[in-house]
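In: after the sequence you'll find the predicted model.
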Amino acid sequence: MFSNLFLKSFRILLLPFSILYWAGIAIRNWFYDRGYSKSATFGLPLICVGNLSVGGTGKSPMVEYLVRLLHEQFKTATLSRGYKRKTKGYALADAQSTALEIGDEPMQFHLKFPEVPVAVGEERIVAIPQLLHDRPDTQVIVLDDAFQHRAVKAGLNILLTDYSNLYTRDFYLPTGDLRDLKSGARRAQIIIVTKCPPDLDTKKRNAIIAELKPLPEQEVFFTTIEYGQLYQIMGQKVPPPSLDTEVLLVTGIANPKPLEKYLLQYCKSYNLQSYADHHIFTIDDLKDIRRKFDDLDAPGKIILTTEKDAVRLSKFSNEIADWPFFVIPVRHRFLFQQEAQFNARVINFIKEFTPQTSTYGKKK
C-alpha cells in the first residue's frame, strides 16, 4: 500500500516531463495529420492491433484471436517489433528461432500457429515488403502493437483500452501510461474495452461508450479475460492441481492483477514471484524461484506461469526438468453477444479490400 502511494506521488512529480512528452507526440502527430509526414499503404489488408498506453491491454491474446479467426480462410501472417529481443532488423521465424532472437510474444505466436508466418522488424514500413518477398502468397498481415507507428497506415485499426484504466482517464508518460494522444483514438475503426468484469451490465457499458465518445463510424466492443485449462509443457509430470494445491505464480507481464484475482477463485492461496514486463530470465532468477518454491510447506504444490513467460523460461528446460511447471492460457471472450458482429467486421474488411490503394514506393 505504502509503495503504491509512493509510486503515485513520485509520478506526479514527473508532470513537467509528461508535458514535454505530450508536446513531442502532439507535434509528431500534427505532421502526419497535415500530410507533411507520409503514411505508406500497401496492396493487401493490414489489420493493426494496438493501444494508446504502455502494455497490459491484451494485445497478444487479440492477435491470437485474429489469427485463429483468419488463418484457415486467408493466408495470414503476423508482424511484430520483437520487443526485448537480442537481435535487430527483420527476421522471419523458423524451426531454429528462439525468444531471444525474435521476442517472447512472436515466439508464442510461432509455437501456437507453426503454419502461420511470424515476422519481426522494428520498422514496419521496411519489414512488410521483406515479409511479402519471403511469403508472396500472404493475403493479410496482422500488425502487433503498431497503432502508434504511423509510417504505415493500416486499413483496419483495432484499439484496445483496459476497463480499469481507460485512456480517457489516463495521462501521458511518465506521470501516466499514455504514449500517444488521446485524440489518436479517432484513427481506430474498432475500439475494444478489454478485461471487463464478466458480469458487466448494460448501464455500465453505455456509460463507458458515452465516456469514450466514439465517432459515428466507430464500433465499440467489450471483452473479458477467459483463462483456459492449465497444461504442463515442461518439468516433472504431476496430477492436475486441485483447490488444495499451493501455487507459486511466476510472472513477467505488464498487468498480472487479473490473473491474481482469478487464482483466488481457483485455489485457496498462492505466492507471487513477479518480474518486469518482458523480463529476460536468468539462472539467478531460476535459483530464486526454486528457493521460494522449496519454502512452500504444502504436500501438493506447483509453479504456474503465463504462456508468454513460459516461452522465455523454455531455454532452461534442462534445469527445470524435475519441476512441476504449469502454464495457463488466456483468451478474449466478447460480452453482450458481440463476437459474431466483431468477426463479421474483420472478415468483411478483408473481403471488401481494394488493392489499388498501395502508396508504398511511390514518390510524394
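Out: Received it, and whenever you're ready, just let me know what you need. Numbers count the residues shown, from 1 in each chain.

In: alpha carbons only for contacts and neighbour counts from here, please
Out: OK.

In: which residues of the stretch 151-300 of the chain fall in strands?
Out: In order along the chain, the stretch 151-300 of the chain carries the following strands (DSSP state E, counting those that start in this stretch): 156-162, 190-194, 219-227, 231-234, 246-251, 270-274.

In: closest to residue 72 out of these?
Out: Among the strands of the stretch 151-300 of the chain, strand 156-162 comes nearest to residue 72, with 19.6 Å by C-alpha to C-alpha.

In: can you lay out the strands of the stretch 151-300 of the chain as TSV showing distance to residue 8 and mean neighbour count?
Out: Shown next, in TSV, are the strands of the stretch 151-300 of the chain (distance: least, C-alpha to C-alpha, whole Å; neighbours: other C-alpha atoms under 10 Å):
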stretch	distance to residue 8	mean neighbour count
strand 156-162	19	24
strand 190-194	23	24
strand 219-227	26	20
strand 231-234	37	16
strand 246-251	22	22
strand 270-274	20	16
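
In: ok, structure two:
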Amino acid sequence: MIAILRWILLPISLIYQFIVWLRNKMYDHNILKSQTFDTPTIVIGNLAVGGAGKSPMTEYLIRFLKDNYTIATLSRGYGRQTKGFRIVTTASTALEVGDEPLQFKKKFPDITVSVCEDRCTGIETLGIANDIILLDDAYQHRKLKAGFYILLFDFQSLFKPLLTLPTGNFRDNLSSIKRADLIVITKSPSTIRSHQKKHIEKLIRTYSDSPIFYSAIQYQAPVSCANQHQTIKDLTGLDIVLFCGIANPTPLVEYLTNLGNRIHLLDFPDHYNYSNKDFQKVIAKYHQIASDNKVIITTEKDMQRIEKKDFLNLPLYYIPIQLGINRNDDNAFEYYIEKYISTVI
C-alpha cells in the first residue's frame, strides 16, 4: 500500500526534482552565492536519504588524518534539541548535540567535534585553529563551497528507482554527482558481479569522471555498556533482542543471523529519541525469551541515546562498525585525500 501511494505521489516528485535542479543551477551560475574558506574542508555526503555510511566514512578519515593534522568535525547534529553552534564534549548528551557527533567525540576525544546547522557559521566559529575540517552530511549545503567532496552511494540504492522524494529516496538529482571529487559505493557485497559494476559505473560516468571506490561494512567485536570488549566467538548461537534506530538495519540483522543467532528485532526510526516506555518494551521482549543464552544488542549510534541505568544488570552490548575500502584500493583512496590537502596546506 505504501509503495502504491509513493507512485501516486510521482507528480510531487517531479516538482521537487525541478525545484532542486533550479536551486543547483542558481548556485552553479553564482545567482545564489557560495562561501569559500582558507581552511581545507572535506565534505562527506550522499544524495539519498540516510543510511549511506557517512559516519563510518568520517571516522575512517579521522583515523587516517589525526596523527598528522589537527582535525575538527562539523555536523548538523541531527535530532538534537538545541540550536546554533556548539562544541561537543564527552559529557554532552545526544539531545544536546546529536548521536553521531557524540559518538565521534567519545571515540576520538582529542579532536574538536562541533555541531551547527549553518556550516558556514560553524567554520567561521571554528576559525583557523584546525588544519582540516571534516563536514558530515553537507553535500546539499550549497551556501558552502568546500575544497573537496566525497559522495557516497549505498550499493543497493543504485538498483532501485532513482527518483527523488517522495516516490523515490533521493533528496538531490543525479546530476549533482558532477560535484564529487571521489565517489564511494558503500555496503558493497564481498563479491561484486561484473554486470553490477558495469551498471553502477555506466550510471556514474554519465555525470562524472571522478574515481570510484567500493567499500563494505566491517563489524567489530561487541562491547558491553560497561565498555567490556567481547570476541566475535562469544556472539554465536544466541537469542538476540536487537533494537536500533537506524536507516537500514537489514545488514546488521543479516550479519548476526549468519553467525548462527536468532534475532528478535525491534526497529525504530532513524535517530529515534527513546523513552523509558521503549526501553521497557525491549526489556520485556528479553524476559519473554525462555532461553538462558540471550543478550540485548544495539548499535554504537543508538548507545549514545541510552542511559546505562535503564539496563542495569542486563547483558546489553553494541556492535561498532568501521568502513573498509576494498582491498588494494585503500592506498589509492588515501592518495587522493593527501593530494588535495597538500595543495592547500
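Out: Yep, that arrived. These figures come from a predicted structure and were not determined experimentally.

In: can you give me the TM-score here?
Out: Once superposed, chain against chain, the TM-score is 0.95 (TM-score structural alignment, normalised by the length of the second structure); 344 aligned residues with a C-alpha RMSD of 1.9 Å.

In: quick one on the thing from earlier: between the strands of the stretch 151-300 of the first structure, which one is closest to residue 123 of the first structure.
Out: Proximity to residue 123 of the first structure (C-alpha to C-alpha) singles out strand 156-162 among the strands of the stretch 151-300 of the first structure, at 17.8 Å.

In: hmm, residue 223 and residue 335 of the first structure touching each other?
Out: Yes - using C-alpha atoms under 8 Å, residue 335 of the first structure is in contact with residue 223, at 5.4 Å.

In: follow-up on the earlier one: nearest to residue 347 of the first structure, out of the strands of the stretch 151-300 of the first structure?
Out: Here strand 156-162 is closest among these (C-alpha to C-alpha), at 10.7 Å.

In: residues in the second structure aligned with that closest one?
Out: Aligned using TM-score structural alignment, strand 156-162 of the first structure spans residues 148-154 in the second structure.

In: how close does the residue nearest the centre of the second structure sit to residue 97 of the second structure?
Out: Central residue of the second structure (C-alpha atoms, centre = their mean): residue 54, 3.0 Å from the mean position. For residue 54 of the second structure, the distance to residue 97 of the second structure equals 17 Å [C-alpha to C-alpha, to the nearest Å].

In: over to residue 200 of the second structure?
Out: 36 Å.

In: got it, and residue 235 of the second structure?
Out: Taking C-alpha to C-alpha, one finds residue 235 of the second structure at 32 Å from residue 97 of the second structure.

In: and the two? Which one has more around it.
Out: Taking neighbours as other C-alpha atoms under 10 Å, residue 235 of the second structure and residue 97 compare with residue 97 leading, 28 against 18.

In: tell me the counterpart of that one in the first structure.
Out: For residue 97 of the second structure, the residue aligned by TM-score structural alignment is residue 102.

In: surely that match touches residue 87?
Out: Yes - using C-alpha under 8 Å, residue 102 of the first structure is in contact with residue 87, at 7.3 Å.

In: mean shift of the match of strand 156-162 of the first structure relative to the first structure?
Out: For stretch 148-154 of the second structure, the mean deviation from the first structure after alignment is 0.5 Å (mean C-alpha distance after the TM-score superposition for the first structure).
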